[in-house]
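Trainee: Following is a predicted model, sequence given first.
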Amino acid sequence: MTADILVGDCRELLRTIDDNSVDSSVTDPPYELGFMGKTWDSTG
């Protein structure tokens, strides 16, 4: 088993990853994002 940590813009990084090669992903939504009437971060 190996683990790789990729840091960067997902729109660029996803192009470099082989199909069906990812088992799990941890993401961080952009700040100032409204979701279901909630605000994640009111500073900016």
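Mentor: Right, received. Where do you want to start? On a predicted model such as this, the values are computed, not experimentally measured, just so you know. Numbers count the residues shown, from 1 in each chain.

Trainee: okay, CA-based contacts and neighbour counts for the rest of this
Mentor: Noted.

Trainee: To what extent is Thr39 buried, counted in neighbours?
Mentor: For Thr39, the count of nearby residues is 11 (other Cα atoms under 10 Å).

Trainee: Against that first model, consider the following:
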Amino acid sequence: MAPHTFLWHDYETFGLNPRRDRPAQFAGIRTDAELNEVGEPLM
């Protein structure tokens, strides 16, 4: 069985209405249970 990991993400949009506004930026980091970074960051 593969070890469990977490994906921490930040998602930025233009404006305040999530139904109407477009994404501006996404970034993510995957960590293991001890919060050590796993793999390369996503941008």
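Mentor: Yep, it's here. This structure is a prediction, so every number in the text was calculated from the model and none was measured.

Trainee: Let me see the TM-score of these two.
Mentor: Once the chains are laid over each other, their TM-score by TM-score structural alignment, normalised by the length of structure 2 reads 0.21; 22 aligned residues with a Cα RMSD of 3.5 Å.

Trainee: Ala27 of structure 2 and Thr13 of structure 2, how far apart?
Mentor: Look at Ala27 of structure 2 and Thr13 of structure 2: by Cα to Cα, to the nearest Å, they are 12 Å apart.

Trainee: same check, this time on Asp32 of structure 2
Mentor: Asp32 of structure 2 is 28 Å from Thr13 of structure 2, by Cα to Cα.

Trainee: Kindly report the same for Ile29 of structure 2.
Mentor: Where Thr13 of structure 2 is concerned, Ile29 of structure 2 sits at a distance of 19 Å (Cα to Cα).

Trainee: Between those two, point out the one with more neighbours.
Mentor: Ile29 (17 against 14).

Trainee: So the more buried one sits against His9, correct?
Mentor: Yes. Between Ile29 of structure 2 and His9 there is a contact under Cα atoms under 8 Å: 6.5 Å.

Trainee: What is the burial count for Asp32 of structure 2?
Mentor: 13.

Trainee: these two touch, right, it and Leu7?
Mentor: No. Using Cα under 8 Å, Asp32 of structure 2 is not in contact with Leu7; the gap is 9.0 Å.

Trainee: Which neighbours do those two have in common?
Mentor: Residues touching both Asp32 of structure 2 and Leu7 (Cα atoms under 8 Å, 6 or more residues apart in numbering): there are none.

Trainee: Packing partners of the helix or strand that contains Leu7 of structure 2?
Mentor: Applying DSSP states H and E as the criterion places Leu7 of structure 2 in strand 5-13. Helices and strands touching strand 5-13 of structure 2, by 3 or more Cα pairs under 8 Å, 6 or more residues apart in numbering; DSSP states H and E, are strand 23-32.
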